[in-house]
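Colleague: Here you go, sequence then predicted model.
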Amino acid sequence: MTSATKPATLATVAAAAGVSVATVSKVLNDRGDVAPATRALVRRLLAEHGYVQRQARAKRGTTVELQLDGRLCGHSAEIVMGAMQEAATAGAALVVTSTDHMSDGLSWARGLVDSGRHAVITLVAAPSQAQLDVLLEANLPIVVIDPLNVPASPVTSVGPTNFAGGMAATQHLLSLGHRRIAYLGGPAHAASNQARMHGYRAAMEAAGVPVRPEYVRTPGYCFEDGVREGAVLFDLPEPPTAVFAASDESALGAIQVARGKGLRIPEDLSVVGFDDTQIAAMHAPALTTVRQPLREMGAVALRTALRLAAGERIESRHLELATELIVRDSTQAV
């Protein structure tokens, strides 16, 4: 047989190029850490072996189920849109379902297979171990998006650089001269909250600014959490002059309470959020926030699910995408 008729594998192309299988996989997934000459060689060999065309055909007709946790809000809508766009590009089908239909029974997982599902993406904040286990037992690859905690099962997850984002938000407030900076976080046990809070603490420590225990609140990511804990913060004998909230919704909840107490934003109180959902730019004043690459997270999750469904090996069980501080009008110098 010639190389044009052999069923190509990553190993086949890697051997022909004299590189590792991991390098070929990086080229396939448009990773940036491959030398241009090597990238060109690998792409040429992929084409010669017909690998790219065969993989693309294999992924066409693949159906991925995306399980949504609760209502479709700004945060999840952006992720779903990214997954939808990527599915359309890949010629795959994406089925979005509510977590009301989730179960921890094997018959439920096998029902997904019988319905033609080839992989599952879950936007459930805290999928149960039993639910993950039955999906694995049914041989359904799973990708979890930004889980509250890293799953114990060998499943792949996608999320943002939470620590770096928390650090960037706090450093921004410190650079404006703020020293009484509060952290309004997510659920205390959540891995995402812990990472963002550690970023906050690391920035404060590096600046030599002590973290006041009463300034650290970890209620949750919702608007109501920001309202409730914001009221506590602004009733302190020495309230903060700035708040880093671990979500846009809780940031806006804190702003509502602050305004009710006669505080002006940003003249009397600077606020930074986390997410950069559409409401952040629409709010008045526009919210300074840490942008999560939400659509890209959805797209990466979909690409990863397709690779797993095709039997490809994933180099990392947890994929982190870079965050970015977006400075708008809700922060100013002391």
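Modeller: The structure has been received and is ready for your questions. Numbers count the residues shown, from 1 in each chain.
Colleague: From now on I want contacts and neighbour counts done on CA atoms only, so please keep to that.
Modeller: Noted.
Colleague: Contacts only, for Ile79.
Modeller: Contact partners of Ile79, counting by C-alpha atoms under 8 Å, 6 or more residues apart in numbering, are Leu294, Arg295, Glu296, Met297, Gly298, Ala299.
Colleague: Mind jotting down where the strands sit in the stretch 201-334 of the chain?
Modeller: Assigned by DSSP state E, counting those that start in this stretch, the strands in the stretch 201-334 of the chain fall at 216-217, 242-245, 270-275, 288-291, 318-321, 324-326.
Colleague: Pasting the second one now:
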Amino acid sequence: MSPRPVGSRPTLALVAETAGTSVPTVSKVLRGGTDVSAETRAKVMDAVRAVGYTRPGGTKIDGAGDESGLSNVLTLVVTHFEGSWANLVTAGVGREAATAGLDVVMTLAEPHGDWVSRVLRRRTVGTIGALVDPNSAQFNALSAAGVPMVLIDPMSTPPSGAASIGVANWDGGRMAAEHLLSFGHVRMGVVAGHARHLFSRARVDGFRAAADTASSGEATVSVVHGGWNRDKAAAATHTLLDRDPGITGIFACSDPMALGIYDALNARGLRIPEDVSVIGFDDLPEAYCVSPGLTTVRQPTTELGAAAVRLLIDLSRSEDGGPRRPARMELATELVVRASSGPAPATAALRR
């Protein structure tokens, strides 16, 4: 391979030479072309990483449309379409995109599916991933193609250089614990999502920290995992109370899982909040439609989508020397008190 002059930018020709293929083939891979073998695609992406190639100046927000008319499009990549959280994020993305003169194309990131190639096949100003967990190879492919990406609440530590936006999850967990402690609850439970998810761990950690600090070690916190699913959360709640029937306050790391806690407590003949207080996380429409109304930690879900669009626009414009926002942004959370939380019952320790 010919040495690259010091200070020069890696080129497609250098990538092609490193991969042992042609410039048109490299270009085809970076456009998401389907008529390239998996072996060749892997060689090209290995070469991209080896030489540090990134395409300069992707499609700009204020640029003229290309012949396909898709230059004013952004891509929203999601792992699922169902549920209030996904709908609210999509609404925020759609409204902010419309304000910026952009249209939104949605792409489903199925397990083991090649969603990156589908994104690369269209001209786009960038990509927003909601609860998407891109690996380094996927992120590098987008970066090499000049497609900026913003992650909304990444499930694991993002690849180096990835921009992300989320909420103050740790602080939300802290507020939930402090609220229960203020009502005299000292035996508490947490129904978390998945143990490996960053935002679930942060909510649990914030809850634990508040319990440890405010109660001088007198409070106990038991944690089970409900997999972000109502039925699994109900089963996890039964496990939690079988282990410790004296628990009087339960924090769910999402509102849908809080509904599973409601189901389990109802099945056991326990009243909310007279016997057990329940706090959720999200403040989805379900939180104020259920009876009793769910005390929950509100995250600004629609604003998450809108802020992700603004950050993506900034990233696109930064290629022209404009100001660039921080790689990580966090929006504030707040506690919304409703009827599902109240004083700890004096007879809780006698329950069996």
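Modeller: Perfect, thanks for sending it. Note that the structure is a prediction, hence the values are computed from the model and not measured.
Colleague: TM value for the aligned chains?
Modeller: Once superposed, the chains reach a TM-score of 0.77 (TM-score structural alignment, normalised by the length of structure 1), with 276 aligned residues with a C-alpha RMSD of 2.2 Å.
Colleague: how about JSON lines for the contacts of Ile79 of structure 1, with distance to Leu140 of structure 1 added?
Modeller: Formatted as JSON lines, the contacts of Ile79 of structure 1 follow (distance: C-alpha to C-alpha, whole Å):
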{"residue": "Leu294", "distance to Leu140 of structure 1": "24"}
{"residue": "Arg295", "distance to Leu140 of structure 1": "24"}
{"residue": "Glu296", "distance to Leu140 of structure 1": "23"}
{"residue": "Met297", "distance to Leu140 of structure 1": "20"}
{"residue": "Gly298", "distance to Leu140 of structure 1": "18"}
{"residue": "Ala299", "distance to Leu140 of structure 1": "19"}
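Colleague: Of those residues, which belong to helices?
Modeller: Leu294, Arg295, Glu296, Met297, Gly298, Ala299 (DSSP state H).
Colleague: Isn't the second one up against Ser76?
Modeller: It refers to Arg295 of structure 1. No: counting by C-alpha atoms under 8 Å, Arg295 of structure 1 does not reach Ser76; the two are 9.3 Å apart.
Colleague: For my notes, confirm Gly184 of structure 2 occurs in a helix.
Modeller: No: residue state for Gly184 of structure 2 (DSSP: H, G, I helix; E, B strand; the rest coil) corresponds to coil; a helix is not indicated.
Colleague: Check the gap between the residue nearest the centre of structure 2 and Arg325 of structure 2 for me.
Modeller: By C-alpha atoms, centre = their mean, structure 2 has its centre lying nearest to Asp153, at 2.5 Å. To Arg325 of structure 2, Asp153 of structure 2 is 17 Å away according to C-alpha to C-alpha, to the nearest Å.
Colleague: what do you get for Glu17 of structure 2?
Modeller: 35 Å.
Colleague: Tell me which helix or strand Ser160 of structure 2 sits in.
Modeller: Following DSSP states H and E, there is no helix or strand that holds Ser160 of structure 2.
Colleague: just checking, what residue in structure 1 corresponds to it?
Modeller: Using TM-score structural alignment as the criterion, Ser160 of structure 2 maps onto Ser153 of structure 1.
Colleague: Is its match in contact with Gln129, as I believe?
Modeller: Yes: between Ser153 of structure 1 and Gln129 there is a contact at 7.3 Å, judged by C-alpha under 8 Å.
Colleague: What is the neighbour count of Gly65 of structure 2?
Modeller: Neighbours of Gly65 of structure 2 under the rule other C-alpha atoms under 10 Å: 15.
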